[in-house]
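>>> Got a sequence here, can you model it:
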Amino acid sequence: MAMGRFHSRSYESWPFRRRLDGAPDPELNSKKIQEPSPPRMDDAEANILASLGRVRLCDLAAADGLPSDGYKMCVSALTQSLAQYSAAVVELSPADGALLRSGLDSARLFFHQRGYGSGEAGGGGGGGGGSGDAREWCKTSGYYADPQMWLEMYDFRPGITPVEPNGVAELPPSGLPDMFSVLGKVSREVLDAISFSLNLRSSTFTELLDNIPLRSQEVSSSVLSACCHSRPSMEGAQQHSVASQDDEQLLMFSDQENQIDKTLLTLVKSDRSGLYIKDLQGRWILVDGDLGPLDIVVYPGLALYRETAGYVNPAVHKTEVGNLQDSMFGRCSLVFKLMPRSVARLSGEEMRAAGHGVDAQFQVPILVNDFMQTEHSANQLFPKNNEPSPHVEQEASYNFVMKRKKEGRKTKALPPSKRLRLEAQRVLKERVQDIADKKGIKLRFCSLRDCESHIKSLDRPCENIRTEIGWPPGVPFVHPHDLPNKAKLRFLEAYEPGWTASQQDLEVGSVV
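Model prediction:
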């Protein structure tokens, strides 16, 4: 069963579809710096330019009263993109966009002027998924270098004043406090939109977040990192540059190719493309290859996955560090990581309160500090998704009786109730799950008693899922094998018209 999927609607209904249909965008062409087209990988799937959902920040701002149609469409576009690609694009205001571009220039100059030495490696980790000590995740600040990942970064965390080894206060890139404030606001607006899409109460995630503003002596759990990949002066840059020149089609990535941030949300603004995220189909998608001057990429992390009981998938990502030999500055980016407070708990209680099903693995609350020190593997969360061949799908579509007959085995005829249960399980696995996977929906079923009352309720929690997958009207939204026999028949006939007649033919054939 697919994990962590949002309810979705047809992609044709998305708002703000500029630059998605391939038509030239005069504004983009006039403002965007022309860069070399992204190189191709040996795996053709890795160079897909995804049509991410694009929303404007001003349209995500929630207001009192009934939600406007524009707000609901904007939330729908955002959540569809997170379900399909585990990422979305948010368009900022012109003033905020100019601030971030200025911040990128400042970060580029900061790293360019700073000499690199192996003795400076170590320390932080950027918070939430970095390579530092997990116990110090909420204390990282200042300059940090990781030669193995060809990465340099400067962590800005309000409440901490970084110092050089000689005790002198370190001079950071300019504008970090202002950019921290802007990106913090953006991330909270996105969280509120996700909360709305899941039918949670407003400000659901407030208890997990830092105070606004911070109280005296408080240190921010969230962090803003100015990052620089593959600066030529870094050790090892020459070797990977030579490799890139020998094979122009080769892409090189950091050693950690299946990274998952332990954040609620991560926001990224970079001066060159190179961020790849796995989509719903397990393909590597270049998510920042078609960004405008006001656009930033946002993707969810493990903390949000845990707090929403698996309804929102964390993004599995990697960063290209090769093919930058022509750049004297490398690839600079601003990365804002919205983190939960270390003393908060991830419990999923709000999901249960909203009527969502919560699996056993999410029902035990966990302290954020303990969560941050726990190892999480991408392979454990997302097993390899091997697409079955048409032949395999065809074989899987045969029912239990057909398989037994084809194999020539003589078995005792199943009682009707048992046959109904097996058929309902098969249809759930093959038909309903296929519909849900294609639309990015995570199936969560009610109990039979609860859902019988939901049928008569106007505001039932399972209504969106029922509508999206075309669940038969009047049939409780539960596992089909838990339905009464009459409801099972209606369920099967809805997804396989003529099923009853085919069963009668099979019975006649087996007697003959």
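
>>> Only C-alpha atoms from now on, for both contacts and neighbour counts.
Will do.

>>> Let me know the distance separating V321 from A77.
The gap separating V321 from A77 is 31 Å, by C-alpha to C-alpha, to the nearest Å.

>>> A61 and E189 touch, don't they?
Yes: counting by C-alpha atoms under 8 Å, E189 is a contact partner of A61 at 6.3 Å.

>>> Which of the two has more residues huddled nearby?
Comparing A61 with E189 by other C-alpha atoms under 10 Å, the one with more neighbours is E189, at 19 against 14.

>>> Spit out the contact partners of the more buried one.
Contact analysis of E189 by C-alpha atoms under 8 Å, 6 or more residues apart in numbering lists 57, 60-62.

>>> Which one of these sits in the busiest neighbourhood?
Among the contacts of E189, L60 has the most neighbours (other C-alpha under 10 Å), with 21 neighbours.

>>> which residues touch that one?
With contacts defined as C-alpha under 8 Å, 6+ apart, L60 is in contact with 71, 74-75, 189-190, 193.

>>> Going along the chain, name the strands of the stretch 301-450 of the chain.
Counting by DSSP state E, counting those that start in this stretch, the stretch 301-450 of the chain has these strands, from start to end: 317-319, 331-338, 345-346, 366-367.

>>> which one of those is the most hemmed in?
For these, the largest average neighbour count (mean count of other C-alpha atoms under 10 Å) is found in strand 331-338, namely a mean of 27.

>>> Centre-most residue in this protein?
S86 (2.8 Å; C-alpha atoms, centre = their mean).

>>> Settle this for me: M339 is touching S222, isn't it.
Yes: counting by C-alpha under 8 Å, M339 does reach S222; the two are 4.6 Å apart.

>>> how about a markdown table for the contacts of E189, with secondary structure and distance to M149 added?
What follows is these, written out as a markdown table (DSSP: H, G, I helix; E, B strand; the rest coil; distance: C-alpha to C-alpha, whole Å):
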| residue | secondary structure | distance to M149 |
| --- | --- | --- |
| L57 | helix | 32 |
| L60 | helix | 35 |
| A61 | coil | 37 |
| A62 | coil | 39 |
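
>>> ok, so of these, who is nearest E468?
Of all these, the one with the least separation from E468 (C-alpha to C-alpha) is L60, at 23.4 Å.

>>> how close does the closest one sit to Q80?
Distance, L60 to Q80, using C-alpha to C-alpha: 15 Å.

>>> what does L209 give?
Distance, L209 to Q80, using C-alpha to C-alpha: 25 Å.

>>> could you pull out the helices for the stretch 151-300 of the chain?
176-197, 237-246 (DSSP state H, counting those that start in this stretch).

>>> re the thing from before, would you convert the strands of the stretch 301-450 of the chain into JSON lines that also reports distance to E248?
Formatted as JSON lines, those follow (distance: least, C-alpha to C-alpha, whole Å):
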{"stretch": "strand 317-319", "distance to E248": "18"}
{"stretch": "strand 331-338", "distance to E248": "18"}
{"stretch": "strand 345-346", "distance to E248": "46"}
{"stretch": "strand 366-367", "distance to E248": "47"}
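
>>> for comparison, sequence B:
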Amino acid sequence: MAGNGLPNLGRVTLTDLIPSEGLPSDSYKLAVSTLSQSLAQHSAAIIQLPARDGALLRSCLESVRCYFHQKPSYPSADIIDTNDPSQWCKTSGYYANPQLWQETYDFRPGLTPPEPNNEMEFPPAGLVDIFSLLGKAARDVLDAISFYLNLRSSPFTEILDNVPLRNREISSSVLSVCCHARPSFQGAQHHNMTTQEDGQLVMFSDHEHPVDKSLLCVVKSDKAGLQVRDFHGHWVLVDGDLGPQEAIVYTGLALYQATAGYINPALHRIEISNLQGNMFGRCSLAFKLMPKSMTSLNCSEMRAAGHGVEAQFQLPVPVDDFMQRSHPADQLFNRHNFPTFNFPTSHEGSMKPLMRRRKNNSRCKPLPPSKRLRLEAQRVLKERVQDIADKKGIKLRFCTLKECESHIHALDSPCGNTRMEIGWPAGVPFVHPHDLPNKAKIGFLETYEPGWTATHDMELSLIEPGQPSQHDAH
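Down below sits the predicted model:
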């Protein structure tokens, strides 16, 4: 990991993520919780494949090194990557991007790559086996995320490729084998291709925000260098201590859209300063689980599970349009008006209570004491629930007032499921203590809010509108 004091990425064994009939096992629940917490903090996690798969990954990476090493130094014009968004599901074979000092071979089942200059092309060995191996891993991870979000089993089946592919079908998912910074590749000048930051040579600057448009991406490389930006805004080296059968999985834009923004996509870049004197560069295998082009991304499953869906996610989006559209990172990550998959630290509290207190501090007509008491109890309860969820690695979605009125008395509701998961006391309202009498609210605040007294409500009424209180500062 990068030396920024952050905890390591979550490590989960792939066999623990494979679901089985009946109630979930303790190992499955622990693996799902570890995976989700790691995705929340870093948008990435480490998955441990079965030990027998380590040899297959290693031999395929060796084949990839030999494949790119025998490529010519100067790419011809017909194999230059044009970054045409309309070709997102049609790429196949070898192409190069001189500006990024990157070479790629895309393996897409059902699509035969063209042979350059009518010459026989021999692709890297083992791609069929690796495609199957990493593809299965990606689907298991996706199902685990669905379980964590309280969605039904395999909710994304309709937008994924058939397994196996039907006759004459072309895979939307792709296995991209890449080579970065091969010394013999002289497609562009070194200083035009990279950016120097904090003594590191990186393939993208901190302001370009490269984001995959896949649902998930599973990556295995022969050398460390993949950095992902965490929810603190720090760039973290995520593949610095991988074992032979371990790989990195990170989330993409399509999953962000399909989950109504609950799962943030990973911002990533490649750091190449450790490749000096290496004759092969940095080689990697990246399986990208993609939605089918003739389907739509919609949030019906999220809505059915009781999750709030913001206006920008209400309408279905055709996959082909989504893949060809630009998605500025500032619009994706600088919004605070929708629930996110991030877990704020315990001293920061929840974003929504902060916004509510700021709104209450504005110069307006003072609220009656009973309403202020209810709002204060609601804020404290919400923060305590968030603290418990952070420690247990549980994703929360807070209800609106109208939703909560029906959820509290329902037998099966998002409130009830989450209350059971975090061990919340029976009979205590989960998000909105609006049905508690004032005495119970005061008792709750005296228990959970240090410094609260029964006379505090009277003190609040003496505070002028717009003047912050001691609990706002808290």
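
>>> Superposed, how do the two chains score by TM?
Here the TM-score for the pair of chains, by TM-score structural alignment, normalised by the length of structure 2, is 0.82; 449 aligned residues with a C-alpha RMSD of 4.0 Å.

>>> returning to that earlier point: to R449 of structure 1, which of the helices of the stretch 151-300 of structure 1 lies closest?
Closest to R449 of structure 1 of the helices of the stretch 151-300 of structure 1 is helix 176-197 (C-alpha to C-alpha; 25.3 Å).

>>> V128 of structure 2 -> structure 1?
For V128 of structure 2, the aligned residue in structure 1 is P177 (criterion: TM-score structural alignment).

>>> ignore the last one, L151 of structure 2
Mapped onto structure 1 by TM-score structural alignment, L151 of structure 2 lines up with L200.

>>> Same question for D26 of structure 2.
D26 of structure 2 maps onto D69 in structure 1 when the alignment is built from TM-score structural alignment.

>>> And Q196 of structure 2, how far from F280 of structure 2?
From Q196 of structure 2 over to F280 of structure 2 the distance is 22 Å, taken as C-alpha to C-alpha.

>>> So for those two, which sits in the more crowded spot?
More crowded of Q196 of structure 2 and F280, by other C-alpha under 10 Å: F280, with 19 against 14.

>>> and the nearest residue to that one once chain neighbours are set aside, what is it in contact with?
Among residues not flanking F280 of structure 2 along the chain, R182 sits closest, at 5.4 Å (C-alpha to C-alpha, 6 or more residues apart in numbering). By C-alpha under 8 Å, 6+ apart, the contact set of R182 of structure 2 is 69, 101-102, 279-282.

>>> Over to M302 of structure 2?
If you count contacts by C-alpha under 8 Å, 6+ apart, M302 of structure 2 has them with 151, 259-260, 308-309.

>>> want to throw these into JSON lines with neighbour count?
Shown next, in JSON lines, are those (neighbours: other C-alpha atoms under 10 Å):
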{"residue": "L151", "neighbour count": "20"}
{"residue": "T259", "neighbour count": "24"}
{"residue": "A260", "neighbour count": "27"}
{"residue": "G308", "neighbour count": "18"}
{"residue": "V309", "neighbour count": "18"}
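
>>> Of the residues you listed, just say which sits nearest to K382 of structure 2.
Nearest to K382 of structure 2 among these is G308, at 16.7 Å by C-alpha to C-alpha.

>>> Tell me the residue in structure 1 aligned with that closest one.
Under TM-score structural alignment, G308 of structure 2 pairs with G357 in structure 1.

>>> What about the closest residue to that match other than its chain neighbours, how many residues nearby?
Closest residue to G357 of structure 1 apart from its sequence neighbours, by C-alpha to C-alpha, 6+ apart: R444 at 5.7 Å. Residues near R444 of structure 1, counting by other C-alpha under 10 Å, number 15.

>>> Please report the distance of R444 of structure 1 from G330 of structure 1.
45 Å.

>>> ok, now which ones touch the counterpart of S92 of structure 2 in structure 1?
Under the alignment (TM-score structural alignment), S92 of structure 2 pairs with S141 in structure 1. Shown in contact with S141 of structure 1 (C-alpha under 8 Å, 6+ apart): 124, 126, 154-157, 160-162.

>>> Can you give me the neighbour number for the residue mapped onto F185 of structure 2 from structure 1?
In structure 1, the residue paired with F185 of structure 2 according to TM-score structural alignment is M234. When neighbours are counted by other C-alpha under 10 Å, M234 of structure 1 registers 20.

>>> same check, this time on the one 3 residues further on
For A237 of structure 1, the count of nearby residues is 20 (other C-alpha under 10 Å).

>>> residues in contact with it?
Neighbours of A237 of structure 1 in contact, by C-alpha under 8 Å, 6+ apart: 150, 230-231.

>>> Just give the closest residue to the equivalent of L304 of structure 1 over in structure 2, not the sequence neighbours.
In structure 2, the residue matched to L304 of structure 1 (TM-score structural alignment) is L255. Excluding its sequence neighbours, the residue lying closest to L255 of structure 2 (C-alpha to C-alpha, 6+ apart) is L215, at 4.5 Å.

>>> Quick check: that neighbour vs V177 of structure 2, distance?
18 Å.

>>> so what's K382 of structure 2 up against?
Here K382 of structure 2 is in contact with 350, 353, 430-431 (C-alpha under 8 Å, 6+ apart).

>>> ok, now V174 of structure 2?
Here V174 of structure 2 is in contact with 106-109, 131, 287-290 (C-alpha under 8 Å, 6+ apart).

>>> quick one: what's aligned to it in structure 1?
Correspondence of V174 of structure 2 to structure 1, assessed by TM-score structural alignment: V223.

>>> Next, G65 of structure 1: secondary structure please.
Per DSSP: H, G, I helix; E, B strand; the rest coil, the local secondary structure of G65 of structure 1 is coil.

>>> Can you report how many residues neighbour it?
6.

>>> now the one 3 residues further on
Other residues within reach of S68 of structure 1, judged by other C-alpha under 10 Å, total 12.

>>> From E27 of structure 1, how far out is it?
Going from S68 of structure 1 to E27 of structure 1 by C-alpha to C-alpha gives 28 Å.

>>> what does V89 of structure 1 give?
17 Å.

>>> And D370 of structure 1, by the same measure?
Plainly put, D370 of structure 1 is 47 Å away from E27 of structure 1 if you go by C-alpha to C-alpha.

>>> Please identify which of the two sits among more neighbours.
Neighbours of D370 of structure 1 and E27, each counted by other C-alpha under 10 Å, are more numerous for D370; the result is 13 against 10.
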